[in-house]
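Q: Here you go, sequence then predicted model.
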Amino acid sequence: MKELLEELARRLVDEPDAVSVEQFEEDDGTIVLELAVADDDYGKVIGRGGRTAHALRTVVKAAAVKENRRVLVDIVE
């Protein structure tokens, strides 16, 4: 899931080398993925009205269902 989010984000932004994803696991087994991109690329990752961010979360959650896991995607600065 981490690799999926990283690849999708790299294809959206102008500076793919600045994309990083940190993965953490909470006590209840939930996986938290924190996505960070270059300052100029946050608008591309979030999208108009948050549509792109919502789509990214939907795709990653669909991948998590295959593994019977719960995942949260945070976009951090």
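A: All right, it came through fine. Remember, predicted model here, so these are calculated numbers, not experimental data. Numbers count the residues shown, from 1 in each chain.
Q: contacts, neighbours, all on C-alpha from now
A: Fine.
Q: how far out from the middle of the chain is the longest helix along the chain?
A: Counting residues, the longest helix found in the chain (DSSP state H) is helix 51-66. Centroid displacement of helix 51-66 relative to its chain, using C-alpha atoms, centre = their mean, to the nearest Å, is 8 Å.
Q: on contacts alone, who are the packing partners of that helix?
A: Packing partners of helix 51-66 (3 or more C-alpha pairs under 8 Å, 6 or more residues apart in numbering; DSSP states H and E): helix 2-12, helix 42-46, strand 71-75.
Q: another structure for you, compare them:
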Amino acid sequence: MNTKELIEYVAKELVEKAEAVEVKEIKGVKSVIYELTCDPSDMGRVIGKDGRIIKALRTLVKAIASRRGGETVELEVID
């Protein structure tokens, strides 16, 4: 499972409208940006109380990236 699939899987498990979850991967020279979009009614579930869920997901994604080769990785939630 690659990083994009992992983000998509976790997000779909958190939301009620899983069909609206989409992850776009934007590759740069030494960085990758993942843009996560979901239904506006599910935004709170993805972000979590005080941003705890999205912070945990970002930490997980960065840990995976550093283990796989040290690319700079960012995860953005697009509303």
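A: That came through fine. None of the values given here were measured: they were computed from a predicted structure.
Q: TM-score, when you put one on top of the other?
A: Overlay of the two chains. TM-score (TM-score structural alignment, normalised by the length of the first structure): 0.93; 76 aligned residues with a C-alpha RMSD of 0.8 Å.
Q: Using TSV, please lay out the helices and strands packed on helix 51-66 of the first structure together with distance to L33 of the first structure and mean neighbour count.
A: Below are these laid out as TSV (distance: least, C-alpha to C-alpha, whole Å; neighbours: other C-alpha atoms under 10 Å):
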stretch	distance to L33 of the first structure	mean neighbour count
helix 2-12	7	16
helix 42-46	14	17
strand 71-75	5	17
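Q: closest one to E25 of the first structure among these?
A: Proximity to E25 of the first structure (C-alpha to C-alpha) singles out strand 71-75 among these, at 9.1 Å.
Q: what sits against A9 of the first structure?
A: Shown in contact with A9 of the first structure (C-alpha atoms under 8 Å, 6 or more residues apart in numbering): 16, 19, 45.
Q: switch to 7 Å and redo it
A: V45 (C-alpha atoms under 7 Å, 6 or more residues apart in numbering).
Q: Looking at the second structure, name the residue matched to it.
A: Under the alignment (TM-score structural alignment), A9 of the first structure maps onto A11 of the second structure.
Q: For K30 of the second structure, see how far away its match is.
A: Relative to K30 of the second structure, A11 of the second structure is positioned 25 Å away (C-alpha to C-alpha, to the nearest Å).
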